[in-house]
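Trainee: Fold the following for me, if possible:
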Amino acid sequence: MLIKVGDIVMPGDIVDEISRVKTETKCILGPGLRRYSENVIVCKSGIMRKKNPNTFWVDSHQRRYIPVRGESVVGVIVNKSVEIFKVDIGASEFASLAYTSFEGATKKNRPDVKLGDVIFAKLKVASMDMEPELECVDSRGKQAGMGVVADDGFLFSCSINVVRKILSPKCPLLKTLGREVPHEIAIGMNGKVWLKARSPRETIALMNAILAVEYISNEETIEMCAKIVKSLKRCT
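Mentor: I've put the predicted structure just below:
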């Protein structure tokens, strides 16, 4: 059976469209796809997606995060040793984060990170055969918004689908609410979101809006945002 973009796929299916891509053409395989020999095999059920020119992935509803190199994640420090921190990112095993993976950090100048701290980081290593490894610097060694987030925010979990939707340029949620409800937010591709608004009431309202956006259209999202803003103004 010929699999096309938009089709429902199952583990073991061969994606002919990707397999036919010439070897000299760069082809990026995202979550749900693996290359075996000359074929590209589906490794989880979902909907086949494509982003031009040649980026493919399987869009599926999942809560267990599968680490992908280069993705940004939100995690919690759960252990620390002489050289590394252990971070819970919601995957099947903890990720490691070296003390030197922070801007300006050295073996003598260690970052002030404690157990229970929430961090926003990027996956440096993600492989089926290796432990996930994080870093809090970009390619130039700069912080670039990563690191330990403020301890007075609120951390909650949502589905991977919600994260993909609110990060989409087409989703009006964050842009619409951001104009009326100032807030700070760190969104991890692992389904973890850290949020801080001006008050607990606003923080909870924003969290509920994020959790509700998964099953509604963009038009319904705009209507929901208007109701939230009106309700918050009435309570002030």
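
Trainee: C-alpha only now, for contacts and for neighbours.
Mentor: Noted.

Trainee: Centroid-nearest residue for this structure?
Mentor: Most central in the chain under Cα atoms, centre = their mean is Met189, positioned 0.9 Å from the mean C-alpha point.

Trainee: tally of neighbours for the closest residue to that one other than its chain neighbours?
Mentor: Counting by Cα to Cα, 6 or more residues apart in numbering, the nearest residue to Met189 once its immediate chain neighbours are dropped is Val73, at 5.4 Å. For Val73, the count of nearby residues is 25 (other Cα atoms under 10 Å).

Trainee: what's the helix or strand for Val73?
Mentor: Assigned by DSSP states H and E, Val73 falls within strand 72-80.

Trainee: and that strand, what other elements does it pack with?
Mentor: In terms of contacts (3 or more Cα pairs under 8 Å, 6 or more residues apart in numbering; DSSP states H and E), strand 72-80 is packed against strand 84-88, strand 118-127, strand 183-187, strand 192-197.

Trainee: between those strands, which gets nearest to Met48?
Mentor: Set against Met48 and scored by Cα to Cα, the helices and strands packed on strand 72-80 come closest in strand 118-127, at 21.8 Å.

Trainee: and the angle for the very next helix or strand once past that closest one with strand 72-80?
Mentor: Next in sequence after strand 118-127, counting helices and strands by DSSP H and E, comes strand 130-135. The directions of strand 130-135 and strand 72-80 differ by 100 degrees, with axes from the mean of the first three to the mean of the last three Cα atoms, to 10 degrees as the criterion.

Trainee: which residues are in contact with stretch 202-213?
Mentor: Stretch 202-213 is contacted by residues 154, 158, 162, 166, 173, 181, 195-197, 221, 224-225, 228, 232 when judged by Cα atoms under 8 Å, 6 or more residues apart in numbering.

Trainee: Out of the residues you listed, flag the one nearest to Ala95.
Mentor: Lowest distance from Ala95 to those (Cα to Cα) belongs to Cys158, with 19.5 Å.

Trainee: in which helix or strand would I find the closest residue to Arg35 other than its chain neighbours?
Mentor: Closest residue to Arg35 apart from its sequence neighbours, by Cα to Cα, 6+ apart: Ile41 at 6.0 Å. Element membership for Ile41, per DSSP H and E: strand 39-42.

Trainee: elements contacting that strand?
Mentor: For strand 39-42, the elements it packs on are helix 16-19, strand 33-36, judged by 3+ Cα pairs under 8 Å, 6+ apart.

Trainee: in the last one, what's buried?
Mentor: Okay, so that is strand 33-36. Leu33, Arg34 (16 or more other Cα atoms under 10 Å).

Trainee: next up, for comparison:
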Amino acid sequence: MEETVVISGNDITEIIDEAKKSTNKKLIIGPGIIKQRDSFFATKCGVLKFRENPPVFWIDYHQKRYIPVRGERIVGIVVQKGGMSVKVDIGTNENAVLSLLAFEGATKRNKPIIQVGDLVFAQVLGVNQNSETELVCVTSKGKRNGMGVLPAEGFMIDVPINVCRRLLAPECRLLKNLGTKFKYEIAIGMNGRIWVRATSHQATTFICNTLAEIEYLNDDEIQKRTDSILDEFVV
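Mentor: Modelled structure (predicted):
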């Protein structure tokens, strides 16, 4: 499907219905699209995109302020500590709340040690207009699955939210190519924050700079960028 530029309020039902005819799988509607009865409308200005496996439509748009969505993973900064929970800055108007029991193996007697200023990689559990956004650091099965307090040796950068979406897209080879050159850990939050830790400060800085660059590149340019990475970094 050709990429289509849309603005908020555009009716994209015909495009989505056409895609439904070509697949037997359940179609997923992603960010930037709303369904009203049997019709679909764009809620953001951007590029309408489609991925076949699994079949999903979404709008790739530039967004600075994060709007919490249940199930999304974020990188947050602990700003206040309480007896059984902490307040976390996730880039929204209001801080989110993270229970100290929402960690793998945590109990009232065995709570994780968290300090103000720590970074956490967490998942949005609940979003309510009348209460604080709730975070957890475990899956529905009680496993951490990569979430929790991030090591202090890493470095966090802020990027536009669409950069995080592009990095997490299956067709993006940038992270895999970086892995052939460096040993590194990364946590990509859908709130526009990326945490990176490599084996040296020089490598960490190079990776962060590379990730920040893709904001200004199209898909073909990103591909060329990934192919040139191995020749650029000199220890």
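
Trainee: what's the average distance of the strand holding Ile41 of the first structure to the second structure?
Mentor: In the superposition against the second structure, strand 39-42 of the first structure averages 2.9 Å from its aligned positions (mean Cα distance after the TM-score superposition for the first structure).

Trainee: Could you identify the helix or strand that succeeds that strand?
Mentor: Assigned by DSSP H and E, the successor of strand 39-42 of the first structure is strand 46-51.

Trainee: residues of that next one that come out buried?
Mentor: Buried positions in strand 46-51 of the first structure, judged by neighbour count with 16+ other Cα under 10 Å: Gly46, Ile47, Met48, Arg49, Lys50.

Trainee: starting at the chain centroid, how far to it?
Mentor: Distance of strand 46-51 of the first structure from the chain centroid (Cα atoms, centre = their mean, to the nearest Å) equals 17 Å.

Trainee: buried sites along the strand holding Val73 of the first structure?
Mentor: Buried residues in strand 72-80 of the first structure (16+ other Cα under 10 Å): Ser72, Val73, Val74, Gly75, Val76, Ile77, Lys80.

Trainee: So which residue of the second structure lies furthest out from the middle?
Mentor: Arg109 (32.3 Å).

Trainee: Please report how far that residue lies from Glu213 of the second structure.
Mentor: Between Arg109 of the second structure and Glu213 of the second structure the distance is 45 Å, computed by Cα to Cα, to the nearest Å.

Trainee: mind listing what the closest residue to Gly91 of the second structure other than its chain neighbours touches?
Mentor: Excluding the flanking residues, the one nearest Gly91 of the second structure by Cα to Cα, 6+ apart is Tyr66, at 6.0 Å. Listed by Cα under 8 Å, 6+ apart, the contact partners of Tyr66 of the second structure are Ile90, Gly91, Thr92, Ile161, Met190, Asn191, Gly192.

Trainee: Can you say which of these are buried?
Mentor: For the contacts of Tyr66 of the second structure, a neighbour count by 16+ other Cα under 10 Å gives the buried set as Ile90, Gly91, Ile161, Met190, Asn191, Gly192.

Trainee: Which one, of the helices and strands packed on strand 39-42 of the first structure, ends up nearest to Ala95 of the first structure?
Mentor: It is, among these and with distance given as Cα to Cα, strand 33-36, at 21.9 Å.

Trainee: now that closest one, how far from the chain's geometric center?
Mentor: 22 Å.

Trainee: can you pull the contacts of the residue lying closest to Ala197 of the first structure once chain neighbours are set aside?
Mentor: Nearest residue to Ala197 of the first structure, sequence neighbours excluded (Cα to Cα, 6+ apart): His183, at 4.3 Å. His183 of the first structure sits next to Leu195, Lys196, Ala197, Arg198 when contact means Cα under 8 Å, 6+ apart.

Trainee: One more pass at 7 Å, please.
Mentor: By Cα atoms under 7 Å, 6 or more residues apart in numbering, the contact set of His183 of the first structure is Lys196, Ala197, Arg198.

Trainee: gap between Val234 of the second structure and Val127 of the second structure?
Mentor: For Val234 of the second structure, the distance to Val127 of the second structure equals 45 Å [Cα to Cα].

Trainee: So between these two, which is more surrounded?
Mentor: More crowded of Val234 of the second structure and Val127, by other Cα under 10 Å: Val127, with 17 against 7.

Trainee: With adjacent residues omitted, what lies nearest to that one?
Mentor: Excluding the flanking residues, the one nearest Val127 of the second structure by Cα to Cα, 6+ apart is Thr133, at 4.9 Å.

Trainee: again with Cys45 of the second structure
Mentor: With sequence-adjacent residues excluded and distances taken as Cα to Cα, 6+ apart, Cys45 of the second structure is closest to Ile7, at 4.1 Å.

Trainee: Just tell me what that neighbour corresponds to in the first structure.
Mentor: Using TM-score structural alignment, the partner of Ile7 of the second structure in the first structure is Met10.

Trainee: burial measure for its match, as a count.
Mentor: Quick note: Met10 of the first structure (other Cα under 10 Å) scores 17 neighbours.

Trainee: can you pull the contacts of it?
Mentor: Counted by Cα under 7 Å, 6+ apart, Met10 of the first structure has contacts Val42, Lys44, Ser45, Gly46.

Trainee: Would you mind putting the contacts of His183 of the first structure into TSV with neighbour count alongside?
Mentor: Rendered in TSV, the data for the contacts of His183 of the first structure read as follows (neighbours: other Cα atoms under 10 Å):
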residue	neighbour count
Lys196	22
Ala197	19
Arg198	11
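
Trainee: Over in the second structure, see which of these survive.
Mentor: Among those, the contacts conserved in the second structure (both residues aligned by TM-score structural alignment, their matches' Cα atoms under 7 Å) are Lys196, Ala197, Arg198.

Trainee: Closest one to Thr100 of the first structure out of those, please.
Mentor: Nearest to Thr100 of the first structure among these, counting by Cα to Cα, is Lys196 at 27.5 Å.
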